[in-house]
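Trainee: dropping the sequence and predicted coords here.
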Amino acid sequence: MKNEAKPVVEHLLGPLTSNRFGDRFLFNINRHVFDKVSAEVMFGAQFDDALFKENVLNIIVGTDSGLLPRYIQNKSLPNGARYIFIEPDAVLQALHEHQLLVDLDERIACISLESWAEATTNFKIADYFYINAVRSFNAICAQNDFIEEYSELSWYIAEILSQSYWEHAVQLGQEAFIARQIDNVAENRIPAKLLQNAFSGKTVVLLAGGPSLNDALPWVKLNRQRVVLFAVSRISRQLIAADIEPDFVFSVDPQDISFDVSKEMLNFGPRTTFVCSYHAVPTLLNQWPGQMLYLGERLPWESALNVPNFSGAGPTVTNAALNTAYNFGFKRVILAGVDLCYTRDGFTHAKGSNEALAGPKFNLTSLQVETNGGFMAPTGLDYAQAINSLAMQAKILTAAGCQIFNVSEGAAKIDAVEFRPITEIQLEEQYLDAQKIVAGKVSNVSDEVHYLQKVLAELKRAQYQIKAIARLSAEARRINDAMYSPHGVIENYKDKKKLDQIEKKFKREHRHFSRLVKRFGIRRFIQIAKPYSDAEWTAEEARQLGNVFYDAYKEGAGNLLRLINDAIERVISRQQEHAHDPDFAMLAEQYRKDRSFGRVRLLRQKPVAVLIPREMIPVFDEYERQFVEIINDKDTRHLAIVKEHSNLGFLKHRGGLLFKHKKVEELRDLLVSLDKYQSQDDVAPYRHLISGYLAELGGRSEEALYAYQQIIDGGDVLLEEALIRIAAIGFDEDDKSRADLALQCLSQLNPVYLPLYAEMRRLHGDVMVAIDAYNSYIGQFPQDTLVQMKLAMLYFESKIYDAAEMILAYILQQKPGLEVAISMRQQLLALKTASN
């Protein structure tokens, strides 16, 4: 089978050919790109110095038939730089067969996507991510995409890098998680583990925010009294609109934006218990009016307060909720709204969510997954990873005897999760009072006053330790900086001994807290570290590294100390809420500082409410007003962010890519999605563009031209795209006047098209117009050596030797060693000599 496919692959890639500059390449990958100028000239003009930065990991889609890695190697690799080239499988195999990738430096890897994980691990991509030194490029073959595989590969790599950057940023020290953990310690009083097996053998319905949620809500409402209901916090708005109150609501995200999508949960009544990760966003925890259980540990250091508990790990809120369901003893979990893919018209979340309000998502990739209904649906890389993590989790839980069902036909098909239509779900007859069960399990927990006393003592212990580390790191920094001579030699070994003693104190007296401090200060160290230095450290660099190391300690201690000081203030304010004579001014200041205005509601439910001084009542009334305003505000940062996914600019890009790959069904889906866009006036030119694409793919060129003409008649939007297609149709149908007019209009619209117009005029024998177009372009972009060389060649071919010599002189003045220009000038001299 493999041998049978080989002729097809060879036909796809074309034969191995070479140009007059000695460049060897697979014809159909690069076609005529290197006909007029050498690969070296082309790469120099295209990438300039961007590929030659020190201490950078360069990810490049395509190798230009192996020419680009060879070009980089011949130019000399910068210190600390690494290169990973990615090719489609068939291309990579052909390049190896033709020996176009031989004898490459070990700092250059050429791989297929299958080897991505191994190559990036070997080249320490994590270290480069930490110093923000991962760069991605498309080779010229990937920009042209003649074989129609590079665009999708490029898109996929962009998603991988985006997701990986976020993951590595989170992993590095995990400052956000630790900071939230300390912020939340006053609230994280009752561990979720107290409810272990409290619902043994029962059924729970777990609701998430996928598009299928809307289909499930009527059934949920009808059967509300017969199920225990889990809900992720982001669907609280939809549940309130449907008059459904969950038994448990879940949140794990530490980011502030999580409050924007979840804040409506603060309107739930006493029936609902909040289950949160230890690092969930504090504004949800400290304003929650009901019972709350936390997952994970209370503090990020060894402490008696870290009692046994269920894990707070995700990676998603759905994972956390599913794990909690199993730990609570549920033997059957019914998933609804857990889609992990989008609708075919680009909607990512249920109606009523910010994502649905923003409109269909246009920046979809080509990534698709199989659904429970057997059809394919678009998804994102984050969802694809969530599918894998959920599958692994489901396998473990089902092996332990827990049944997991998904009721959505449009949800992603996941291993160990059985699809069962919602109408076939059988429920228990009896009512289960989840609130009563929770109350019974947490009744013996120590009261809040006693808990706050223990927390305050632990925070003060940590405060003492961190202050000591800050003092030691400042002293170590002073010693390290002073013990070197001007020549970088250690002069006083007594100073070195003092440093060793300080290091011992870090490791012995403060070992738990010094590790924590390092995690807070390590970014500063990594920023100046070289993940792959190809040179030895100098003595001066060693001294600087020591300084940075102790500065990182000091900075980490300072950051951690601020968090602990804030936490101490917060705990003291919580104690004031229970005091016989509270300091209400202190409370008001703490609520303002934390933006926890809703905490006034909680305060007014306590016995001390009767002691609120008259002068503080207007302050607290204003806080309550602000709280209501914040909860009801729909114009949030999150809505602004998700609207960007519906940006029509993404639609233009996606439509063009689908057209290039002849994805007719996806283009039709895109056209349908436009019907659901809020501003139909704005979307009109995009509708014409997609309609034109579909007409072209259907062989209806007149219909396509009519659609593109509607864009031109309508205004300035998408004019370039329409004119490009009109020119293309003119070329395909040998309608020279139409193609010429379209290219002329394009060149007037955007000077970037002048070389293309010039080339077309050259092909049709109109040399003087071509020369004028080239000169007009060069006048605006005098640094473009590639176009200058094309003009020089046109002068040469047209026997306008003086002009050719002038422009070659200009080129060599900019780039004295450019071989192709030197060679052409030598040919000119030879012609002149022969004619004399």
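Mentor: It's in.
Trainee: CA only for contacts and neighbour counts going forward, please
Mentor: Fine.
Trainee: biggest helix in this protein by residues?
Mentor: Criterion DSSP state H: the longest helix present in the chain is helix 539-576.
Trainee: mind giving me the packing neighbours of that helix?
Mentor: Applying 3 or more C-alpha pairs under 8 Å, 6 or more residues apart in numbering; DSSP states H and E, one finds that helix 539-576 makes contact with helix 175-183, helix 448-482, helix 511-528, helix 584-594.
Trainee: who's in contact with Ile126?
Mentor: Actually, residue 126 is Ala rather than Ile. Contacts of Ala126 were listed using C-alpha atoms under 8 Å, 6 or more residues apart in numbering, and they are His168.
Trainee: that one and Lys652, how far apart?
Mentor: Taken as C-alpha to C-alpha, to the nearest Å, the spacing of Ala126 relative to Lys652 amounts to 33 Å.
Trainee: over to Ile60?
Mentor: Relative to Lys652, Ile60 is positioned 24 Å away (C-alpha to C-alpha).
Trainee: more neighbours: those two, which one.
Mentor: With other C-alpha atoms under 10 Å as the criterion, Ile60 and Lys652 differ in neighbour count, and Ile60 comes out ahead with 23 against 17.
Trainee: list the buried residues of the one helix or strand Ala45 maps to.
Mentor: Taking DSSP states H and E as the criterion, the element that holds Ala45 is helix 39-47. Residues of helix 39-47 classed as buried by neighbour count (16 or more other C-alpha atoms under 10 Å): Ala39, Glu40, Val41, Met42, Phe43, Gly44.
Trainee: now do stretch 508-518
Mentor: Using 16+ other C-alpha under 10 Å, the residues of stretch 508-518 that count as buried are His510, Arg511, Phe513, Ser514, Leu516, Val517, Lys518.
Trainee: how about stretch 635-653?
Mentor: Taking 16+ other C-alpha under 10 Å as the basis for neighbour counts, the residues of stretch 635-653 that come out buried are His638, Leu639, Val642, Lys643, Glu644, His645, Ser646, Asn647, Leu648, Phe650, Leu651, Lys652.
Trainee: try stretch 407-422
Mentor: 407-414, 416-420, 422.
Trainee: what of stretch 825-836?
Mentor: Along stretch 825-836, these residues count as buried under the neighbour rule (16+ other C-alpha under 10 Å): Arg825, Leu828.
Trainee: the strands in the stretch 51-200 of the chain, which residues?
Mentor: 57-61, 82-86, 108-111, 134-138 (DSSP state E, counting those that start in this stretch).
Trainee: let's bring in a second one:
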Amino acid sequence: MQNTNLNTFNTFAISQFNEYYLPSVNRQAFETIDSKTHFNKLFKSLFTQENQLHIIIGIDSGLLANYVLELALPADSQFIFVELDNILELLNVDIPDALKQQVTICPIDELADLLNSHSNPIYIIKDKLQVHRSLAVRAQHLLEYTQLNNDVMALVNQATCEHKSSFNQEVFVEQQLINLTENHIPASILRGHYQGKTCIVTAGGPSLDDHMSWIKANKDKLFVIAVSRVAAKLTKEGVPPQIIVSIDPQELSLEVNSEMMALHSSSLLIHSYHICSRILSQWCGRHLYVGNRLLWDEADDKNNIESVGPTVTNAAIAIAADIGFTQALLTGADFCYSKTGHTHTTGTLEANLGPNMGHIGEWVDTYSGDKAETIFQLTEAKKALAHQVINLPQCKIINLSANAAIIPNIDHLALDEITIEPANCNHDELFALVDSQTMDLKKHYLYCLKQMNDAQSSVQSVLKLATSALKINREQNQAALLDKIEYKINKHHGKLAKVIKFYGYLEFSRFLSTTDSDKWSQSHVEQMTENYYEAFICVSKKLLIIFKQTEKRCYSRLNELSQQTDINALVQQWQQDNQPGRSLVWAHHLNRDLSTFERAAIAPLVKEFQLQLTDHNRYKSKLAAGYSLEEAFNKIMNLVIKKNLQGLALMVNTLKPRSLESDLAKRLYHLANSYCLELQDEPQQALTTLLELGSELFTEIEFKQISVLSLKLGQLDLAALALQQLVSLSDEYLPQYAYLLKLQQQVQPALNTYMDYLNKYPDDILVWLKLGAFLNEIEQTQTAKDVFKQVLHLDPTNQIAINQLAKIA
């Protein structure tokens, strides 16, 4: 472990509660309060929650691991402890056989594999993963634990992103089916329509603010394609976008994009087939879909514009190229944080929260030549866009922001270098083009209804065949019959079988084996087959429910068209789908006035819809963790470890205006500023800013920094005061204190301090050598010889001791 004296590190103490612990790790945390009381307060209610994957950083000298092992653990929860290598070498936590499938203790090197093994990906994609910090990690006195915390969080974030993108088919399929009735007209009707023209794609990054004046000055020349969350911002600035793009299937997408819903009469919405249904079904305006309406192949959609990800910016660029634009300008497409640490353009919830202080990302190169921080999700989107652009040779992509992350094959040009080829298409002309594509909604709904009826019939047949296969598999030597069943499924229901496997990827993945096929036993094969058909049955039943719900929705949409509307039935369906705003869509397209009864029936729904558009509390709470001061310390220490001056300066600027809010904010500001000044080779200023904090707010980390800076500046009295405090916290500082006393020419106190330490840690060769050299300096030759002989007793080949004894002789 870096910066930690190994001899101090591996010495145990016994508390008054008869608990063994490592003072170097837990200091005096267990001296006044026993471990169970500590852990009950912090963790008991969390650890007893059902169906959770718990990642716990640190085992608190083994006591936290033992605490978990003694709990009555929920059978469907998993616990993974991640600990420093040196701690694991010292401690041997005995996990009972009955709990070895539930509890794991590992070093950081094994965490990535564990997150990808067993059922752990299922916990991740279902948001059932929790990360907890042990008392030692929370105490923040060991730099190694700060680094471990950062490493764990990086792996967890990466695994979360990867698994949610790879295994999250369910939400896409479900939203696709809910949207089936609303996916009327494909976006391909616009393909090639703007050949040779220039558009601007406006995304939600900070650089949008830098270019807003230029966009407004050129709004008559520009065809504006806006990602959904900045459409309202542009409209307020007098630049209503011609096209709004939205793709996110997550339910929270409506809250994120709520302001967009008022733009239904001024902009065309182009959306993915799997867009959040709460947006699409409650959108009153014109809209076109990209991708396929159905899960299975459909002739009408084969030539549609492809649905592209992973971000809405990627999708907007693909749409721009497909509808003919040969030059697409990008603004707000930064793929990194701004120089001030902001993640989004002004006016967004993220921008209102200020710079992100909790996420620890990587630093990437920008077009300006500087570096900027980014997160894993944006890095993946950046990679996807670089690949995407290669396949769009007909469209030149130009990023207007010098502060955007560099992406291969995308150039940066200053605003005065841009030449615009106007599209000469106002909103009315675009709307007229869309309106010319007439759609017989009744025919469309009946088509959807037939598709659902056929799908249900096919899935029911697959369900019967899979049930038969499961029964046959439990009998001996029935491989031929199983082959016939599999043949029937694939021949007669091949399209739906593919849908079942795609939708239920996680369920089907359980039948896969990591064992080499040449080592499969008969029982192993039978179990795999059992898992395979159980997955077929489970997923088929789930899809059957969704198909029936979609069928019911088709009838509801037909009811919306009827002149003799059953308003009660409509209200019931809208409420069931959590689409109260659908009542406004229905009223908007109705060719008659509402009756008094109908107005009264939809009034509560209208009120509920307005509440949905204005209540952002769920999204705010989701964002809050990344902007928490509690995480800022870990980020500061990560930047210190990497000697990232730019990042530290950014943290200082971010924390300064908040330093009056709380003691924590004040402490973090002074600490970050001190480290920043030290990296700039300004040790006196670094020390001064730390002392300005006030000793009442000092923790071990501040005392340590004061001792380092004071020694560097030769301010020995101040260093002594800091080290006296540190010695009271941990014996590991005794050798440093002894060395300081030596510098102050306090010979006897220095010798006493060395001996106090060596009496406790007699195997510390390095400190014995320092003591021997000190004794030799003060001409206590015989004692020095005895010390060097002690070193040779511990290490007979120690060359320094051999040389010193030779000199003395």
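Mentor: In hand now; what should we look at? Predicted model only: the values in this text are computed from it and were never measured.
Trainee: would JSON lines of the strands of the stretch 51-200 of the first structure with distance to Phe199 of the first structure be doable?
Mentor: Compiled in JSON lines, the strands of the stretch 51-200 of the first structure are given as follows (distance: least, C-alpha to C-alpha, whole Å):
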{"stretch": "strand 57-61", "distance to Phe199 of the first structure": "50"}
{"stretch": "strand 82-86", "distance to Phe199 of the first structure": "51"}
{"stretch": "strand 108-111", "distance to Phe199 of the first structure": "51"}
{"stretch": "strand 134-138", "distance to Phe199 of the first structure": "48"}
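Trainee: out of these, which is closest to Val445 of the first structure?
Mentor: Taking C-alpha to C-alpha as the criterion, Val445 of the first structure comes closest to strand 134-138 out of the strands of the stretch 51-200 of the first structure, the separation being 49.8 Å.
Trainee: okay, and Thr365 of the first structure sits in which element?
Mentor: Thr365 of the first structure is part of no helix or strand when elements are defined by DSSP H and E.
Trainee: number of residues surrounding it?
Mentor: Neighbourhood size, Thr365 of the first structure [other C-alpha under 10 Å]: 17.
Trainee: show me the helices in the stretch 301-450 of the second structure, by range?
Mentor: Secondary structure of the stretch 301-450 of the second structure (DSSP state H, counting those that start in this stretch): helices at 312-322, 349-353, 376-390, 427-435, 441-473.
Trainee: deepest-packed of these, please.
Mentor: For the helices of the stretch 301-450 of the second structure, average neighbour numbers computed from mean count of other C-alpha atoms under 10 Å are highest in helix 312-322, which has a mean of 25.
Trainee: tell me roughly how far that helix lies from the first structure on average.
Mentor: Averaged over the aligned pairs, helix 312-322 of the second structure sits 1.2 Å from the first structure after superposition, using mean C-alpha distance after the TM-score superposition for the first structure.
Trainee: give me the stretch of the first structure that that helix matches.
Mentor: Mapped onto the first structure with TM-score structural alignment as the criterion, helix 312-322 of the second structure occupies residues 317-327.
Trainee: distance of the closest residue in space to Tyr67 of the second structure that isn't next to it in sequence relative to Ile80 of the second structure?
Mentor: Excluding the flanking residues, the one nearest Tyr67 of the second structure by C-alpha to C-alpha, 6 or more residues apart in numbering is Lys36, at 6.8 Å. Distance of Lys36 of the second structure to Ile80 of the second structure, given as C-alpha to C-alpha: 19 Å.
Trainee: in a markdown table, list the buried residues of stretch 508-518 of the first structure along with distance to Leu831 of the first structure.
Mentor: Supplementary listing: those in a markdown table, determined by distance: C-alpha to C-alpha, whole Å:
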| residue | distance to Leu831 of the first structure |
| --- | --- |
| His510 | 82 |
| Arg511 | 80 |
| Phe513 | 80 |
| Ser514 | 77 |
| Leu516 | 75 |
| Val517 | 74 |
| Lys518 | 71 |
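Trainee: ok, those vs Phe375 of the first structure, which is closest?
Mentor: Proximity to Phe375 of the first structure was ranked across these by C-alpha to C-alpha; first place goes to Leu516, at 48.5 Å.
Trainee: contacting residues around the aligned residue in the second structure for that closest one?
Mentor: Under the alignment (TM-score structural alignment), Leu516 of the first structure pairs with Val499 of the second structure. Val499 of the second structure makes contacts with Leu295, Trp296, as judged by C-alpha under 8 Å, 6+ apart.
Trainee: same deal with His510 of the first structure?
Mentor: For His510 of the first structure, the contacting residues are Gln465, Ile469, by C-alpha under 8 Å, 6+ apart.
Trainee: which parts of stretch 218-229 of the first structure are buried?
Mentor: Going by 16+ other C-alpha under 10 Å, stretch 218-229 of the first structure has these buried residues: Val220, Arg224, Arg226, Val227, Val228, Leu229.
Trainee: farthest-apart pair in those, please.
Mentor: Val220 and Val228 (10.2 Å).
Trainee: how close does whatever residue of the first structure lines up with Gln175 of the second structure sit to Asn309 of the first structure?
Mentor: In the first structure, the residue equivalent to Gln175 of the second structure is Arg180, according to TM-score structural alignment. Summarising the geometry, the distance separating Arg180 of the first structure from Asn309 of the first structure, computed by C-alpha to C-alpha, is 18 Å.
Trainee: what of Ile59 of the first structure?
Mentor: In this structure, Ile59 of the first structure and Asn309 of the first structure are separated by 42 Å, where distance is defined by C-alpha to C-alpha.
Trainee: ok, those two, which is more surrounded?
Mentor: The residue with more neighbours, out of Ile59 of the first structure and Asn309, is Ile59; 22 against 17, by other C-alpha under 10 Å.
Trainee: separation between that one and Asn138 of the first structure?
Mentor: Here Ile59 of the first structure is placed at a distance of 9 Å from Asn138 of the first structure (C-alpha to C-alpha).
Trainee: same deal with Leu222 of the first structure?
Mentor: As it turns out, when the distance is counted by C-alpha to C-alpha, Leu222 of the first structure lies 54 Å from Asn138 of the first structure.
Trainee: kindly report the same for Glu589 of the first structure.
Mentor: For Glu589 of the first structure, the distance to Asn138 of the first structure equals 53 Å [C-alpha to C-alpha].
Trainee: more neighbours, those two?
Mentor: For Glu589 of the first structure and Asn138, the more surrounded residue by other C-alpha under 10 Å is Asn138, and the numbers stand at 21 against 12.
Trainee: skipping adjacent residues, who's closest to the more buried one in space?
Mentor: Counting by C-alpha to C-alpha, 6+ apart, Val61 is the residue found nearest to Asn138 of the first structure once chain neighbours are left out, at 4.9 Å.
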